[in-house]
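got a sequence here, can you build the structure:
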Amino acid sequence: MNKLWLLLWLSILACSSQASVESVQAQLKQKYPNLRIDNIQQTEMSGIYSASLDNQIVYIGENAEYILVGSMLRLKDQRNLTKDLVMKQQHIDWKKLPLQDAIKTVKGNGRRQIAVFSDPNCPYCKQLENQLNQLTNVTIYTFIYPIRNQSIQASKQIWCQPNPAFAWHNLIQKGIVPQTIAACPNPIERNLQLGQKLGVEGTPTLFFSNGFKAVGMQTAPQIEALWKEFGM
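Prediction:
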């Protein structure tokens, strides 16, 4: 397998010539018009470009004939450049999040912060909620994000309850539907627009206070491990 990878890299480099992001894009469009590849960028390695394909980092030769999936490591300091690229592409500006549109839950001293986009009818969101309950010293901002049509009305009703946080936890953890009350101004439509802007395509999706995005159900140990890695 290692020999195969080496041969692929050498074949890409052998075809290297003067190129640019624009020329690689043009070749891809001409040769493979149905292949959606985004975020094409030059890398530190001559003749190799990074890109996004199906939400993962891939590498393309400048002749647009080969794609490789894996990590690019810089030998002089053993830095994982692919990991850096993932962090950069999935990074948001935490300070720009409209936290007033989220349900706020404080546990312990609330020092660590995390934002969660969650649909009340999402089974993985319910599993995540159980994991979030195991965390300590955290402030959780829950953006109700009803990507399922049947979730929209319940989401609005949750926000209009006297205690939205209590209503949310009753619904997501116990399946207790909120009491029907008069409609009130709510952020549900804004949350849907915000999620689309941030590239939230499914629930649950988590954002850490350093801007890192994590997609899918995360266990409490996984979240703790990420906090440790981020120095939080």
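
only C-alpha atoms for contact and neighbour calcs from this point on.
OK.

how much space separates W227 from T136?
12 Å (C-alpha to C-alpha, to the nearest Å).

again, but for P162
26 Å.

ditto for W5
In terms of C-alpha to C-alpha, W5 sits 44 Å off from T136.

neighbour count: the two, which is higher?
In this view W5 and T136 are compared by other C-alpha atoms under 10 Å, and T136 has more residues nearby, 16 against 12.

so who does Q27 touch?
63-64 (C-alpha atoms under 8 Å, 6 or more residues apart in numbering).

SS state for it?
helix (DSSP: H, G, I helix; E, B strand; the rest coil).

what distance do you get for it to L10?
Distance, Q27 to L10, by C-alpha to C-alpha: 20 Å.

same question for V21.
Taking C-alpha to C-alpha, one finds V21 at 20 Å from L10.

ignoring the adjacent residues along the chain, who's closest to F230?
Excluding its sequence neighbours, the residue lying closest to F230 (C-alpha to C-alpha, 6 or more residues apart in numbering) is N210, at 7.9 Å.

list the contacts for that neighbour?
So N210 contacts 91, 93-94, 230 (C-alpha under 8 Å, 6+ apart).

chain neighbours aside, what residue packs nearest to N80?
Per C-alpha to C-alpha, 6+ apart, closest to N80 is L73, 4.6 Å.

need the helices for the chain, in chain order.
Ranges of helices in the chain, per DSSP state H, are 2-14, 21-31, 81-89, 123-132, 152-160, 164-174, 188-197, 220-230.

run the chain-centre distance for the first one.
Read that as helix 2-14. For helix 2-14, the separation from the chain centroid amounts to 31 Å (computed by C-alpha atoms, centre = their mean, to the nearest Å).

and if you look at stretch 181-197?
Taking C-alpha atoms, centre = their mean, one finds stretch 181-197 lying 20 Å from the centre of the chain it belongs to.

distance between the ends of that stretch?
Termini of stretch 181-197 sit 31 Å apart (C-alpha to C-alpha).

list the buried residues for that stretch?
187-188, 191-192, 194-195 (16 or more other C-alpha atoms under 10 Å).

neighbours of Q78, how many?
A count of neighbours around Q78, defined by other C-alpha under 10 Å, yields 9.

and it, how far from M72?
As judged by C-alpha to C-alpha, Q78 and M72 stand 10 Å apart.

repeat for L6
Going from L6 to M72 by C-alpha to C-alpha gives 13 Å.

again, but for P146
For P146, the distance to M72 equals 37 Å [C-alpha to C-alpha].

repeat that for K174.
Distance, K174 to M72, by C-alpha to C-alpha: 45 Å.

another for comparison:
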Amino acid sequence: MLKKLLLALCIGGLSLSACAAENDAAPIAAPAVTPAAQQMVRQAIHSLAANVQVDSIEPAPMPGFYQVIAAGQLLYVSTDGKYAMHGDVIDLSRKQNVSDDAWARFRKAELAKVPASERIVFAPPNPKYTVTVFTDVNCGFCRALHEHVAAFNKAGIAVEYLAWPREGVVTTAGRPTPTYTEMVSVWCAKDRKAAFTAAKEGRAPAPAACANPVKDEFELGVKLGVSGTPSIYGPDGRMLGGYVTPEQLLQALKQGG
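Purely as a prediction, here's the structure:
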């Protein structure tokens, strides 16, 4: 579904970037997202890929467009439904990527819906910062990142892991992927943190099954635009990178205020 949407955008020549320049004229008010406007935007998106889920429709930061998040992509759809753009919008007056702002708001809101009970948390007593990390227990960079977890905590950073098996949830044959099965066993372990760390060290957990959030967290990652692991998000929803050292992560968090 996601690939179909991207392919349609690329083939159709709709992949563009746009810039908003500062001038003396009063800004043109963004169009309200009425029920009719929402229906029009959804129809425009579904004309590219019929089954794509549209997660967010807002007024765009430039006139004449709506800002849309769908299938892990941020798009701009014209208010008449005739045009779409896929790319970044730069506010030249602020020298800031407003597309990143939109993603950050969306991710922050969606991540806030995940309860602490569904995360695997490594945190100091009084953290200064909290990051969310989509992770795969078998990826090399994820394992390298977890080796620093004590140092992250020492720096005042709480690390909250969500499951994102890179192989996906099911194979093309419809069977659970090996990594998904292993991550379910981790999330269903009596001591999740111990099982998680053991898996990161190459020691597979004892098989276990229970009601678990692994599939939901994988789908959430796709919705938020995750395409690889580790993917680290700050408390404001900003993407902070993949593998980083404690020093690099602390610096990125400080820059974000």
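
where do the strands sit along the stretch 51-200 of structure 2?
Using DSSP state E, counting those that start in this stretch, the strands of the stretch 51-200 of structure 2 run over 54-59, 65-70, 73-78, 84-85, 89-91, 96-97, 120-122, 129-135, 157-163.

ok, average deviation of the second one from structure 1?
I take that to be strand 65-70 of structure 2. Following superposition, strand 65-70 of structure 2 is found to deviate from structure 1 by 3.7 Å on average (mean C-alpha distance after the TM-score superposition for structure 1).

centre-most residue in structure 2?
Note on structure 2: the residue nearest the mean C-alpha position is L224, at 2.9 Å, using C-alpha atoms, centre = their mean.

mind putting the helices of structure 1 into JSON lines with distance to N109 of structure 1?
Formatted as JSON lines, these follow (distance: least, C-alpha to C-alpha, whole Å):
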{"stretch": "helix 2-14", "distance to N109 of structure 1": "49"}
{"stretch": "helix 21-31", "distance to N109 of structure 1": "47"}
{"stretch": "helix 81-89", "distance to N109 of structure 1": "27"}
{"stretch": "helix 123-132", "distance to N109 of structure 1": "15"}
{"stretch": "helix 152-160", "distance to N109 of structure 1": "25"}
{"stretch": "helix 164-174", "distance to N109 of structure 1": "18"}
{"stretch": "helix 188-197", "distance to N109 of structure 1": "27"}
{"stretch": "helix 220-230", "distance to N109 of structure 1": "16"}
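
tell me the most buried of the ones you listed?
Sort the helices of structure 1 by mean neighbour count, taking mean count of other C-alpha atoms under 10 Å, and helix 152-160 sits at the top with a mean of 21.

and that one, what does it pack onto?
Contacts defined by 3 or more C-alpha pairs under 8 Å, 6 or more residues apart in numbering; DSSP states H and E place helix 152-160 of structure 1 against helix 164-174, helix 188-197.

in TSV, list those along with distance to N63 of structure 1.
Output for those, formatted as TSV (distance: least, C-alpha to C-alpha, whole Å):
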stretch	distance to N63 of structure 1
helix 164-174	50
helix 188-197	33
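
so which of those helices is nearest G61 of structure 1?
helix 188-197 (30.5 Å; C-alpha to C-alpha).

what's the counterpart of I140 of structure 1 in structure 2?
Under the alignment (TM-score structural alignment), I140 of structure 1 pairs with V159 of structure 2.

now do that match against G257 of structure 2, distance only.
18 Å.

next one: A36 of structure 2
According to C-alpha to C-alpha, A36 of structure 2 stands 39 Å off from G257 of structure 2.

ok, K108 of structure 2 - contacts?
235-238.

filter those residues to the buried ones?
Among the contacts of K108 of structure 2, those classed as buried by 16+ other C-alpha under 10 Å are 235-238.

more neighbours: A36 and G257 of structure 2, which one.
Each of A36 of structure 2 and G257 has its neighbours counted (other C-alpha under 10 Å); A36 has more, 9 against 6.

now check structure 1 for the residue matching V68 of structure 2.
Checking TM-score structural alignment: V68 of structure 2 goes with A51.

give me the nearest residue to that match, chain neighbours excluded.
Nearest residue to A51 of structure 1, sequence neighbours excluded (C-alpha to C-alpha, 6+ apart): I40, at 4.3 Å.

test my guess that the one you found contacts V21.
Yes. Using C-alpha atoms under 8 Å, I40 of structure 1 is in contact with V21, at 6.4 Å.

list residues touching both of the two?
Residues within reach of I40 of structure 1 and of V21 at once, by C-alpha under 8 Å, 6+ apart, are Y49.

counterpart of N121 of structure 1 over in structure 2?
N121 of structure 1 maps onto N138 of structure 2 when the alignment is built from TM-score structural alignment.

so who does that match touch?
Neighbour list for N138 of structure 2: 179, 199-200, 202 [criterion: C-alpha under 8 Å, 6+ apart].

looking at structure 1, which of those still make contact?
Among the contacts of N138 of structure 2, the ones still in contact in structure 1 (both residues aligned by TM-score structural alignment, their matches' C-alpha atoms under 8 Å) are 179, 200.

start and end of stretch 11-24 of structure 1, how far apart?
Terminal-residue distance, stretch 11-24 of structure 1 (C-alpha to C-alpha): 17 Å.

number of nearby residues for D119 of structure 1?
D119 of structure 1: 25 neighbours (other C-alpha under 10 Å).

hang on, it packs against S151?
Yes. Using C-alpha under 8 Å, D119 of structure 1 is in contact with S151, at 6.9 Å.

who touches the spatially closest residue to R105 of structure 2 that is not a sequence neighbour in this structure?
Nearest in space to R105 of structure 2, with sequence neighbours left out and distances taken as C-alpha to C-alpha, 6+ apart, is G237 at 6.2 Å. Residues in contact with G237 of structure 2 (C-alpha under 8 Å, 6+ apart) are 103-109, 111.

and the nearest residue to A37 of structure 2 once chain neighbours are set aside, how far is that from A60 of structure 2?
Among residues not flanking A37 of structure 2 along the chain, T79 sits closest, at 7.6 Å (C-alpha to C-alpha, 6+ apart). For T79 of structure 2, the distance to A60 of structure 2 equals 10 Å [C-alpha to C-alpha].
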